[in-house]
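J.: coordinates for the following, if possible.
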Amino acid sequence: MPGRTLRARALSTRSAALATLGATIAMVVALIATGTLSFAHGRIGTGATELGDPDYGVCRGLDPDCYHDWGNFDPAKGYRILLYTHTAGPRHANLGPALATGLNPPITDANVVQKAMLKLGEQGGFQVDYTEDVTQLASPNTLFKYNAVVFFSTSRDALDDAAQTSLRQYVRGGGGFVGIHNAFGTEYNWPWYEGLLGNANFYDHGAAQPGTVQTMDRKDVSTKELPARWNFTDEWYNLVPAPTKVRVLAKVDESTLAKGVAGNYNHPGHGDNHPVAWCQYYDGGRSWVTTLGHDAKEFTTDGSFAGATEFQKLITGGIQSAAGMKPFCK
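T.: Here you go, the predicted structure:
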């Protein structure tokens, strides 16, 4: 009898242990499924607790293996980019009046960005088509005609479901993306797009004011012709989240901002590391972005606006590298 009692107790204890283990496994599976528990990049824990999950479930960062070279682009056909300036919210003055539907509709002198990008394309060796018509982005087959897609101060929900899917498939097929200025104020509620921006999003900005840009990486195509420091005037976006796993190409020296760094929603600024341009591989494609680009005068060529020449070199090189014309994110 005592032997049978001991065996029964042992079996009961073993059953309880197995039940506890099963419950633990079920809980872990549930946490992983809901994204609460993260094993990404060797982490075991609750992941980022303040600014969101920085992983986005895709291959991203500086490893060229994240790029999908699937033969969707033929350099022999030349290089074309699609400039997209659709605004579903605030519209920057340098975009001029809203454009008619279709591809390459009529523009006026007030459409400063569109006219300037056409000129930069001529100088930089790439053809520029432009549109604010979301239907022009509705098919990956259409986007694959372009070596890069440029979002210049788009705003809010600038894409519908079809265009979102198309852009994602395009990038996954090796497409290039360039985001300029209020591209950071676009598609706020789409995590994949936030990742495309480098795990970054616009939060607020202070007064538009002069400041000094520091060129951080002078080996990259977009920065190799820039001085170590150059003056520029912008809104100096504050970011939440701030970029991670990217190559920072330029930042603003916050000590040169006489009107301060605090934004209109009280962001305190980024201190010694306030990035304004960076690059990364993302989900099969290339992404080059800058928060600069607020003022129409940045496209002047007469020397009247400090930093205009440097800004134009920066974005031209960024487009060339994202489009595959020149080495990317080196």
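J.: from here on, just use CA atoms for contacts and neighbour counts.
T.: Will do.
J.: in this protein, which spans are helices?
T.: 2-34, 112-124, 140-143, 161-172, 191-196, 308-322 (DSSP state H).
J.: list the helices and strands the fifth one packs on?
T.: Just to be clear, that refers to helix 191-196. Applying 3 or more C-alpha pairs under 8 Å, 6 or more residues apart in numbering; DSSP states H and E, one finds that helix 191-196 contacts no other helix or strand.
J.: tell me how far G211 lies from S153.
T.: 21 Å (C-alpha to C-alpha, to the nearest Å).
J.: just V128 next, same as before
T.: 16 Å.
J.: next one: the nearest residue to G271 once chain neighbours are set aside from P275, what distance?
T.: Distances taken as C-alpha to C-alpha, 6 or more residues apart in numbering place E254 nearest to G271, at 6.6 Å, with adjacent residues excluded. Separation of E254 from P275 (C-alpha to C-alpha): 10 Å.
J.: which of the two has more neighbours?
T.: Neighbours were counted for E254 and for P275 using other C-alpha atoms under 10 Å; P275 has more, 25 against 19.
J.: next up, for comparison:
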Amino acid sequence: MLSKLLTLTLVAATLTATPAEPAYDVLVFSKTAGFRHDAIPAGIQAVRDLGAANDFTVTATEDAGAFTDLAGYEAVVFLNTTGDVLDDTQQAAFQSYVDGGGGYVGVHSAADTEYDWAYYGRLVGAYFKNHPAIQPATVRTEDRAHPATAHLGPAWTRTDEWYNYRANPRASVHVLQSLDEATYSGGDMGGDHPITWCHPQERGRAFYTGLGHTIESYADPAFRNVLLGGIRYAAGVAQADCRPENGYSALYDGSTAGWSQAGPGGFAEADATLTSQGGLGLLWYSAEELGSYSLKLDWRVTGDSNSGVFVGFPASDDPWSAVNNGYEVQIDATDAPDRTTGSIYGFQAADLAARDAALNPPGSWNTYELLVEGERLRVYLNGVLINDFTSTDPRRSLRQGHVGIQNHGDADVVSFRDIRVKRLSATVEGEACTAGGGVRVVRRASAGGGATLGRLDDGDWAGYERLSAQGATAFTARVRTTGVGGTVEVRAGTRAGPLLGTVAVPGRGGRERYRDVTTTLTGSASGPVHLVFKGRRGELFELDSFTLRYAR
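T.: Alright, predicted model coming up:
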């Protein structure tokens, strides 16, 4: 582990911005009306050094009059500002600048600034509350694709002054780093302690880090690269998905548990990153089928490499099954419009102008969001919608299926990180259970899929190994009510696992009468969904299908 951390530090020290970026201009503002940090001169020099190495010019000032004309700057850095530093006219000019497309970077006590200006509070994300003594702490990297944090490993131990904030900003910002409160004394945010974040602000971009109190911070190559990435994002020369992100669970975060390789080749794994090798194959998430969901993942290509993300395909150890039965969201720097990055391969090209504006070049990390709702698939690249596709192919459906990442060939090198999902809903045919006791499949022409799970008696059960109970908040079952009726228990993990909810099913509803019954689900249990059927003696009812809805 120590050798890994040393390697990461050396890598961080050599990072530079991607070549051939356009030159741009940055204003560093360090006016104070309260406590004044002795690190300000070191901070200004650090930004000047970064500018000289990365082709942006730096103007440093404590004259708030500069805010009346910010048109020449792509980003403004509030470097350890404190107190009320702008008058009403300057505030209005700065708000117009950011909302019109400008960039804001806040460093450390930028959160101890302009308490009476509500717009600034939204821009910085959170206000300073207090801090303990300067001490070491572990910083957890939550986003390893953003240009400010892509050079860091999952954990980073450093010494600084660690701010507590008046409110947790997570709901309205995209958290890049958080503090592990168990590794130091004085954290009071209840264990969820964001420390670096970003967010869009109208047409502009905002970035803040609570790091940067000490003079030593500004000589640290890893922290300098945090600043560089924040400036590049705020200036609009590096792209990132900075929309707030909540409710996702990891499919891959360094462990391939639940994943299966189909076909030759595969993925090498190092530093919680998967890198393709050999081909043509597919690493697919076999543990679960997904219905409506948001899938996010970070990817990076080397040169003109080829890969893709597949969705909506059935379980199979043949990689061509995903090609022939699902949809591929392409990753390829050069190809025909319907076969290049952001396209639904062979079906629909991306909006190429929007794609090109959102795309980071080969060698840099990008983030996809694939939003699947029914037969609709929307593709977001670094937070920008670049494709909106609806499936009309009768041989394919997005309503239920697996997801996977492609290893295309020996010469294609594509890396993936941080594959995560937010489940929105999933609809499953009752007879699609992967385990059960006492249940039978009954053919019914009137049923969805042509069959039900029928002849259910008291104590019968059905398990759905590829359907997760994690985050489920509601259960709706379509039932055929010809028996005596009963109840459905929704359990997690096993048929005797935690009870999430129970719903009653009325009896004797007519020969072909179907009805929906619904209940809310509570608890935080995980594992596959199991249904247990209870009731009096005799056939209870038939289960046609059911839908789980998940927390948004």
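J.: that older thread, okay, V128 and S153 of the first structure: which has more neighbours?
T.: Legend: neighbour count by other C-alpha under 10 Å for V128 of the first structure and S153, higher for S153 (29 against 23).
J.: count of neighbours near the equivalent of N182 of the first structure over in the second structure?
T.: For N182 of the first structure, the aligned position in the second structure is occupied by S109, per TM-score structural alignment. As a burial measure, S109 of the second structure scores 26 neighbours (other C-alpha under 10 Å).
J.: give the contact list for the closest residue to S109 of the second structure other than its chain neighbours.
T.: Spatial nearest neighbour of S109 of the second structure, chain neighbours left out: N80 (4.5 Å); criterion: C-alpha to C-alpha, 6+ apart. Contact analysis of N80 of the second structure by C-alpha atoms under 8 Å, 6 or more residues apart in numbering lists S30, T32, R36, H37, I40, G106, V107, H108, S109, A110, H213.
J.: now for these: which two are most distant?
T.: R36 and G106 (15.4 Å; C-alpha to C-alpha).
J.: between the two, which one's more packed in?
T.: G106 (29 against 14).
J.: do you know how far that one is from D356 of the second structure?
T.: 28 Å.
J.: next: H151 of the second structure.
T.: Relative to D356 of the second structure, and taking C-alpha to C-alpha, H151 of the second structure is found at 24 Å.
J.: between those two, tell me which one has more neighbours.
T.: Taking neighbours as other C-alpha under 10 Å, H151 of the second structure and D356 compare with H151 leading, 21 against 15.
J.: just to revisit the earlier point, so which of the helices of the first structure comes closest to R229 of the first structure?
T.: Nearest to R229 of the first structure among those is helix 308-322; the distance by C-alpha to C-alpha comes to 10.2 Å.
J.: pretty sure A354 of the second structure is in a helix, no?
T.: Yes: A354 of the second structure forms part of a helix when assessed by DSSP: H, G, I helix; E, B strand; the rest coil.
J.: OK, contacts around it?
T.: V384, L385, I386.
J.: secondary structure element for the last one?
T.: Taking DSSP states H and E as the definition, I386 of the second structure sits inside strand 384-390.
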